[in-house]
Each structure stands twice: as structure tokens, then as C-alpha cells.
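In: build me a structure from this.
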Amino acid sequence: MSPVPKRAGVLFDSGRMYYGRLPRAIIGGSALLLAGILLAIFITDALQSEPVAWTSIACALILITFLAFGFSRIQVLENEVRLRWFPFYRRRIPIAAIRRAAPATVHGLRYGFGLRFGAFGLGIIQDTGPAVQLDAGRGYLLSLGSADRQARFLAALAAAGVNVQRF
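Out: This next block holds a predicted model:
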């Protein structure tokens, strides 16, 4: 992966982070299952007898295919942190609102993947592995995919004046 070019005022830019191997396998398996069901509907001529069912399955297949191309991007600027989970979520968090940041780890599917809500707050989970927990009134769990990216993100937060807990 090539480093993301530096822009003025950007202390950290994760670049586009896509789903890891396990989430891609789950999404792919779901898409294949729905495509198989649609094929069975076409083969058995159930189109006329159950139009709502095949339309619902086709819509679910389109949604899952759309979500398969989802990515997250995390940026630290001098005065804010920008979170993005394509296609549905964008958030700007002022640096002054972040009380602390701490390293974390996402294990398996404990948190799920994608945009998640839980006891940890809001999670942007693309893959298992290194992550960062932000405390900004409500919590954020941000998966970063690599230890290098996690270290650079924490260093950028520290440079911006956030209280960063070490490993």
C-alpha cells in the first residue's frame, strides 16, 4: 500500500480502508446465496406467483452488492478528526471534544463489521486487528487494519493535543 500524499493541515490520512478477508467472504457468500435463490425463482417460474418475494430478494442482492464496495477513511486535521464510512456515514469531531484516545484490538467478529453500534459507542470496523478507541462524549471504535497505521494515527492525535494512552 502506498502512503497517502500529505496535504496542508492533514496530520494523518488512512486512505481508503476496505473490508478484510473475513467480511469479504461473508458478503460474497451472502451475495452468492441470494443470486442462487433468484436463479431458482427464475427456473421454477415463481415470478408470477410470488412477485413480492423475488423483488425483495433482488433488492437485498443489490444492497449487499452495494455494501461490498464500502470503505472507511479516517483523517486527523489540526482541529478535527474526520470519520467516513462509505456509503452512509460522515462525522467531524473537533479535537477539543476528544477527551482521550487509546489503542484497542478488534478480535474476530465480536463487534461485527461495517458501521456498528454497541457498548463501545459507534464502531467503524473494516477488519480485525489494531484499532483505536476514542472518547469524545460518546465512544468510537475505529479499526485501522495495521499496527503501523494505528501508531501513526495515535501519534497524529498526540500532535494535535489529544491525551493518548500508550500500549
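In: alpha carbons only for contacts and neighbour counts from here, please
Out: Noted.
In: please enumerate the helices of the chain.
Out: Remark: helices assigned in the chain by DSSP state H are 21-43, 51-67, 147-159.
In: same list, those helices, but as JSON lines with distance to residue 115 and mean neighbour count please.
Out: Formatted as JSON lines, the helices of the chain follow (distance: least, CA to CA, whole Å; neighbours: other CA atoms under 10 Å):
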{"stretch": "helix 21-43", "distance to residue 115": "12", "mean neighbour count": "15"}
{"stretch": "helix 51-67", "distance to residue 115": "11", "mean neighbour count": "14"}
{"stretch": "helix 147-159", "distance to residue 115": "19", "mean neighbour count": "18"}
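In: so which of these gets nearest residue 83?
Out: In terms of CA to CA, the element of the helices of the chain nearest to residue 83 is helix 147-159, at 12.5 Å.
In: here is the second sequence; please produce its structure so I can put it next to the first one:
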Amino acid sequence: MTPELEQDRDSKFHELTVALRAALQQIRTDPGLPASVAQVARMASCSRGLLYTDDRRWVVRRIEKIKKLRRLRDKKVHENGAEADKVEGGVPAQLAAMRRENAQLFHECKALKGELRAAQDENEQLSRNLKSSEEQLYALREEVRRASGGDAFRRRTKGS
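Out: Below is the predicted model:
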């Protein structure tokens, strides 16, 4: 294949990838659009069969994820609707409860971010300590090798 043809093929592959990602994004954000391979194919102007090839199977997996997320969302909406009927005060009380939960989650998130920063700092310190220890170990091995004429360390490691 000539470089020009290969470049043209790569360009078309990239253009289709962009169109597929745009279609998936639109399907993800618009619940009115069906989450199906056929819908993506229509929106990206390609065949459905193309989306089942090895290079494009990721589209099918993403569609399945979108379907799963929609089912979960619908289930939550149904459960929340049933709970709203049970909650005294109805929707305003449920909204207040959600705001309290949101505030609690915000503070938990903030605390977890602090813990993550502390863990990352500790990890960096441990990495520095490990590197220093490895350097010391190397230096000591070299010193032992020089002191014993280079044979003692090798004999000990061979016998292990």
C-alpha cells in the first residue's frame, strides 16, 4: 500500500472514530435516543457490521454500558418515586434529605482527598527511603566485594 493510500485510510479511520464518539456522547446525554448499535451506525453514517469488527467493537461495549446505566437510572427513579410517595412531606422533604446527603458526601469526599494526599506523600517518602536503602546496599556490597577480593560475595550467593 502506498503511503498516500495508507494516510488516506488512517484519516478516514480517525474521522469515523470522531463521528462514533460524538454519536455515543449524544446518546449518553439524550435519553430520548435509543441506545443501540443501529442508532450509532445511523448517526455516524456507517454500517452496523462495521461496529462488530475488532477495531470497532469498543462501540458495542460502550452501548452496552449506556444501556446498563439507563436501566440503573430508571430503577433508581422508580425506587425514588415510590419512596417519595412514602415520605411525609413528599418532594420537598425528599429534596431536603438529598441536600443533606449531598453535603455529607461533599465532606466525605473532601476528607478522602486529604487522606489520599497524605497517602501519596507517605508513598513518596517510602520510595525515597527505598531508593536510599538500595543505594546503601549496593555500596555495601561493593565494599564487601573489594575487601574480599571479589570472591567472597560470589561464593556465598552461589551456595545459597
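In: TM-score for these two?
Out: The TM-score (TM-score structural alignment, normalised by the length of structure 2) is 0.26; 64 aligned residues with a CA RMSD of 4.3 Å.
In: circling back to that earlier point, format the helices of structure 1 as CSV; extra columns: distance to residue 138 of structure 1.
Out: Putting the helices of structure 1 into CSV (distance: least, CA to CA, whole Å) gives the following:
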stretch, distance to residue 138 of structure 1
helix 21-43, 26
helix 51-67, 26
helix 147-159, 17
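In: out of those, flag the one nearest residue 13 of structure 1.
Out: Among these, helix 147-159 sits nearest to residue 13 of structure 1 (CA to CA), with 8.1 Å.
In: I'd like to know how far residue 103 of structure 2 sits from residue 96 of structure 2.
Out: According to CA to CA, to the nearest Å, residue 103 of structure 2 and residue 96 of structure 2 sit 11 Å apart.
In: now swap in residue 119 of structure 2 and tell me
Out: Using CA to CA, we find residue 119 of structure 2 at a distance of 35 Å from residue 96 of structure 2.
In: swap in residue 10 of structure 2?
Out: For residue 10 of structure 2 relative to residue 96 of structure 2 (CA to CA), the value is 53 Å.
In: try residue 117 of structure 2
Out: 32 Å.
In: so how many other residues sit close to residue 139 of structure 1?
Out: Neighbourhood size, residue 139 of structure 1 [other CA atoms under 10 Å]: 19.
In: isn't it right up against residue 117?
Out: No: assessed by CA atoms under 8 Å, residue 139 of structure 1 is found out of contact with residue 117, at 9.9 Å.
In: from residue 67 of structure 2, how far out is residue 96 of structure 2?
Out: Counting by CA to CA, the gap from residue 96 of structure 2 to residue 67 of structure 2 is 30 Å.
In: whichever strand or helix holds residue 94 of structure 2 packs against which elements?
Out: Assessed by DSSP states H and E, residue 94 of structure 2 sits inside helix 91-147. Helices and strands touching helix 91-147 of structure 2, by 3 or more CA pairs under 8 Å, 6 or more residues apart in numbering; DSSP states H and E, are helix 152-159.
In: in the helix it packs on, what counts as buried?
Out: Residues of helix 152-159 of structure 2 classed as buried: none (neighbour count, 16 or more other CA atoms under 10 Å).
In: and it, how far out from the chain middle?
Out: A distance of 47 Å separates the centroid of the chain from that of helix 152-159 of structure 2, by CA atoms, centre = their mean, to the nearest Å.
In: so which elements touch that helix?
Out: Counting contacts by 3+ CA pairs under 8 Å, 6+ apart, helix 152-159 of structure 2 packs against helix 91-147.
In: tell me how far the helix it packs on lies from the chain's centre.
Out: How far helix 91-147 of structure 2 lies from its chain's middle: 19 Å, per CA atoms, centre = their mean.
In: give me the angle between it and helix 152-159.
Out: Counting by axes from the mean of the first three to the mean of the last three CA atoms, to 10 degrees, helix 91-147 of structure 2 lies at 120 degrees to helix 152-159.
In: looking at residue 96 and residue 67 of structure 2, which is more packed in?
Out: The residue with more neighbours, out of residue 96 of structure 2 and residue 67, is residue 67; 16 against 11, by other CA under 10 Å.
In: which strand or helix spans that one?
Out: Counting by DSSP H and E, residue 67 of structure 2 is part of helix 57-86.
In: repeat that for residue 21 of structure 2.
Out: Residue-wise, residue 21 of structure 2 maps onto helix 3-29 under DSSP H and E.
In: just want the angle from that helix to helix 57-86.
Out: Here helix 3-29 of structure 2 runs at an angle of 10 degrees relative to helix 57-86 (the same axes, to 10 degrees).
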